[in-house]
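Student: Turn this into a structure:
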Amino acid sequence: MSETDNPAVGAPAAGAPTAGALTVGGPTPGGSSAAALEENLWPATARLDRDGVLRVGGVRVDELAAEFGTPAFVLDEADFRARCAAWRRAFSDCDVYYAGKAFLCRAVARWVDEEGLNLDVCTGGELAVARSVGFPAGRLLFHGNNKSVAELRAAVAYGVGRIVVDSFAEIDRLAAVAAEAGVRQRVLVRVTPGVEAHTHSYVSTGQEDQKFGFSLAGGAAAEAVERVLAAGSLELVGLHAHIGSQIFDTAGFGLAAHRMVGLLARVRDTHDLELPELDLGGGLGIAYTSEDAPLEVADVAERLTAVVGKECAAAGLAVPRLGVEPGRAVVGPTTVTLYEVGTVKELPGLRTFVSVDGGMSDNIRTALYDARYTARLVSRAGSAAAHVVTLVGRHCESGDVVAHDVPLPDDVRPGDLVAVPASGAYHRSMASNYNHVTRPPVVAVRDGAARLIVRRETEEDLLRLDIDPADQAGAAVAP
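Tutor: Model (predicted):
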C-alpha cells in the first residue's frame, strides 16, 4: 500500500492554528504588549515591556542576565506544566510518556510526575535522574537500541514498568537479567513499520534502513514477538513504533497505525494472544520560525485514536491502550536561550555577522540538521530599521551558526541581549564542552520569580575530570 492510498488520519488544516488553542507549537501570548512577538514561537507568558525588554514568567530578561549570566536557558515553568496537562487531557484514556531525551533534570522529572504524565528514559543516566526524585517506577518506559547489562539490571531492580526491546541480543540479555532477579519483566517490541516521516534523515526512524527496532516487512518483528513469548522471564504487553521527529503531518502516523494493527492481528492469529498496548511514539513538530504550522494537541489525539479504533474494528481486535511520547512538543516552546552580543562584523556586499557568547556548544541543531531559528533583540527597543544578519557563536568553526537570516535592528551592538525561542528541546540535553566552554544554566521562571534548576558549569567542573599525571602518586613527571 502506498502513502497515497493509506487510511491516514489526515493532514493538518491549511493556515495557522486556531487562535488561543493549545498547539504543539504553543499558545499565542495574549495582550497588546505581546503583539510584536511572533505567534506560536515564544513561551506562553512571554511579553514585551514598553521599553522593548522581554519578560518570561513575569521576570525581565535583563534582570535574569544580571543575576545568572549569559548564555542561559530560560524555561517558563507554567507553560511546561500547562502543556503536560493539555497532553494528559487530550489523551485521557492513553499513556502519555514525556520523552526525557528532549530535556531532563530533577525539577522537570518532578513536574512531569506532578502533572500526571509518565516518563520515557533511554539511558542509565536518564534513569538515574528519575530514580533520584523517586519517580514512580511503574510509570517509566525504558528505550534504547543498545542497553547495557548494567542498565538493564538497574531498570529491573528499580521496577521499571516497560522496557522496549530493540534487538534479538537484547531480548536474550534482558531475559537473563530478569531471570537472575527473579521477576517477570514487562516489555514492548519496537517495530520499524517502513513509514517515511518526511523529516530530516537524522531524525527519521520509521523506515527500514535505520538502527532502531525490528523490521516489519522483513519478518524480524514477528520473530521478536516469538522470542519474547518463549522467554519465561519476559511478559509481552504490546508493540512500539516511532517514525521520526519534527513532523507536521499526521498521515505517517495513520500508515504506521495501519501496519502496527496488522501485526497485532497476526500475533492474535498466530499465538492466540491479543496484546493490550500499542505505543505510536512521539515526533510531533513545533514552531521554530513563523513559517512552521504545528498541530493542535487535541486534534492530534482525536485523529490518532480514531484511526486506531477504525483499524482495530476492521481487524476484529479490541482497541489496545494507546501510548504516545511527546518530548519536544512539551518542552520545546517553553524555553528561550538568552545571549549577549559580543561583536558585530559587517562584510560590505556580503553579510553581517552578529556574534554571541554561546553557539554550537549550546545549540548543535543548526550545524547538525541545518535547523532554522529566529531571534530578536530583547534588552531594548530597536531604534533602527531591521537588517538581515547571520547570528553566530563564539566557537572556532565556520559552521558555528546559531540562526541564519535573522532580522535584527541596524543598530544592534555589543552588550545587547538577543533571545532565540523554541530552545527547550535538545539544546541543553545535547550541549557540549567544545573549546572547553562551560554549559549554560537552566533558569525556571514563574509568577515573577526565577530559580536555577540546572546551574552553570564552572571551569572547576571541567578540570575535575581532567587528571594531571603530576597529581598521581608514583606518576613519572617529565624533567
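Student: Only C-alpha atoms from now on, for both contacts and neighbour counts.
Tutor: OK.
Student: Touching, R451 and E77? I think so.
Tutor: No - shown here, R451 and E77 do not form a contact pair, counting by C-alpha atoms under 8 Å, at 10.5 Å.
Student: Neighbour count for these two, which is higher?
Tutor: Taking other C-alpha atoms under 10 Å, R451 and E77 do not tie; E77 has more neighbours (26 against 14).
Student: Next, the second sequence, to be compared with the first:
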Amino acid sequence: MNNYIFAGCDTVKLAEKYKTPLYVMSEDYIKDRLREIREDFLDKNPKTMAVYASKAFLTKEMARIIKESGIGMDVVSGGELYTAIQVEFPMEKIIFHGNNKTIDELELAIENNVGRIVVDHLEEMDIIEEIAKKHNKKVHILFRISPGIDSHTHKYIQTGQVDSKFGIPLDEKTIKTAMEKVLKLEFTELLGFHFHIGSQISDNGNHIKAIQIMTQLMKKVKDEYGFIVKELNTGGGYGIHYSESEERKPLAYFTDSIIEEIEDRCKEYELERPLVIIEPGRWVVGEAGITIYTIGAIKEIPGIRTYVSIDGGMPDNPRPSLYEAKYEAIVINKAEEELTDVVTVAGKCCESGDILIWDLKVPKVETGDMLAVLSTGAYNYSMSSNYNRIPRPAVVMLSEGKDRLIVKRENYDDILRNDI
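Tutor: Okay, the predicted model is just below:
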C-alpha cells in the first residue's frame, strides 16, 4: 500500500470519510504517555501528583480520557474549567492557573471546589478571600513564582524569566508582602509554590536551576515566617519531536532529576520534602496528532520556489506564524514514493506569513494529493480560529485501529451563529 498509516488507520480513507482539513488524534498514543506518567513518576516516587496541562488540547472526550487515567488536570480559563465540569471531572484534582483570572472565573472555580488556585499576583488573594468568605469555603492556593530563568526556547514561549507577565517576582519586598498577607487570611490557605520556566524544553538543566532557587525560597519562608511548604509544583514544558533537531525525551529524563534535586536540597536545608507536582501537556498529546489537508494550487516560480497550497493553514495551525514553529509532513497518498522535489507548503489565508513548512522534500505532487503535517496534537486545535471566516476542522480520535468523531466540523452557519 502506498498510503500513510497512522495509529493503525489508513489516513487517505480517513480524509475521504471526514473531508479535509482534518485533525486526527491517537488515543492509544495518549494512553501510552499517561501510562508512562503513572509508571515512571507517580508509582516510582511517593508524595507526587501529575496533572495534564489542558491548554495543549482539550475537548470533552479528551477530558474523559484524562479522568479515566486517574491523573489531574490544570486549567487556565473558565472555558477549560467548564469543560471539566461537564464531564464530572474530580474537582479536587483540578489546578486553576492564569495571570488574570476574572471574578466570574474565580467564582466558578470556588463554587465547584477546585483543588488549588495558583495565585499569579498579590491582589488576586483579596478577590479569592472575598469569594471564599461569601461561600464559607476554604480555598487552597499556590504562589506562582517567577524564578528568573531564561530557558533555551523561543522567546514567546519562555515563562520563567525575570521580565515575564507570569508569576510573582522573586524579590525580597514582594515575597515579604505576599507571605505577610497570606498568613493573615482566614479562608485562603497557602500550600506552597509553583514555577514554570517555558515550553518545548529539551534539556533538564533549567528545571534544576529553578529547583535550586525555589528550595532556597522554601528555606527562607520557613526561617522567617515559620511556614512549611507542603507542595512544590514544578510545571511542565517537556519538549517533543517536531523536526529533525528535536526529540521527545522519556518523562524520567526530566522527573528523575527533578525529584533527586528536590530531595538533595531539602536534605541540605533540613526541610520536609513537599508533594511534588508536574504538569505535562504538549508531551502527552503533541505527537499523538496529525492534520490532513488536500493540496490545491501549485505555483512554481522558476529558479526560486514552488508553492504548494493546502485547504487550511493559519486558522487551524497558527504556530508557524506565531513563533516560527517547524514541522515535518508526508504526502499520504504517495507515502512510499521517492522524494524528488522541494516545495513550500502555503496556507490559504490572505497573509504572506501563512506558511506551514518551508522547503519540504516531497515526491512529485499534484492538485488533489493529500498532505499530513505531523506532531500537531498540541496547540493546533486549541489555538485554532475562524480567521478569514474559515470553519474549524473536525477532530477524529483513533483507538485500536478504529476511528470516531469527537468534534464536528464547523460550517458557515456555525460562524454566523452569534452574529446579530
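Student: joint contacts of R451 and E77 of the first structure?
Tutor: Common contacts of R451 of the first structure and E77 (C-alpha atoms under 8 Å, 6 or more residues apart in numbering): 444-445.
Student: so what corresponds to A66 of the first structure in the second structure?
Tutor: Using TM-score structural alignment, the equivalent of A66 of the first structure in the second structure is E16.
Student: Any idea how many residues pack against R417 of the second structure?
Tutor: Neighbour number of R417 of the second structure under other C-alpha under 10 Å is 8.
Student: ok, whichever residue in the first structure pairs up with D369 of the second structure - contacts?
Tutor: Mapped onto the first structure by TM-score structural alignment, D369 of the second structure lines up with D416. Shown in contact with D416 of the first structure (C-alpha under 8 Å, 6+ apart): 340-341, 377-380.
Student: Next: Y387 of the second structure.
Tutor: Contacts of Y387 of the second structure by C-alpha under 8 Å, 6+ apart are 314-315, 349.
Student: residue in the first structure matching it?
Tutor: Y387 of the second structure maps onto Y434 in the first structure, by TM-score structural alignment.
Student: Would you mind pointing out the helix or strand V331 of the first structure falls in?
Tutor: In this assignment (DSSP states H and E), V331 of the first structure forms part of helix 328-331.
Student: Superpose on the second structure and give me the mean offset of that helix.
Tutor: Here helix 328-331 of the first structure, set against the second structure after superposition, deviates by a mean of 0.4 Å using mean C-alpha distance after the TM-score superposition for the first structure.
Student: Where in the second structure does that helix fall?
Tutor: The aligned range for helix 328-331 of the first structure in the second structure is 282-285, by TM-score structural alignment.
Student: And for stretch 388-398 of the first structure?
Tutor: With TM-score structural alignment applied, stretch 388-398 of the first structure matches the range 342-352 in the second structure.
Student: what comes into contact with the matching stretch?
Tutor: So stretch 342-352 of the second structure is contacted by 305-315, 354-362, 387-388 (C-alpha under 8 Å, 6+ apart).
Student: how about stretch 104-117 of the second structure: buried residues?
Tutor: 105-110, 113-117 (16 or more other C-alpha atoms under 10 Å).
Student: what's around the aligned partner of I85 of the second structure in the first structure, how many residues?
Tutor: Under the alignment (TM-score structural alignment), I85 of the second structure pairs with R131 in the first structure. For R131 of the first structure, the neighbour count with other C-alpha under 10 Å is 17.
Student: Tell me how far the residue nearest to the spatial centre of the second structure lies from L122 of the second structure.
Tutor: Closest residue to the average C-alpha location of the second structure: A56 at 3.0 Å, with C-alpha atoms, centre = their mean. From A56 of the second structure across to L122 of the second structure, the span is 27 Å (C-alpha to C-alpha, to the nearest Å).
Student: Since that was my last question, I'll sign off now.
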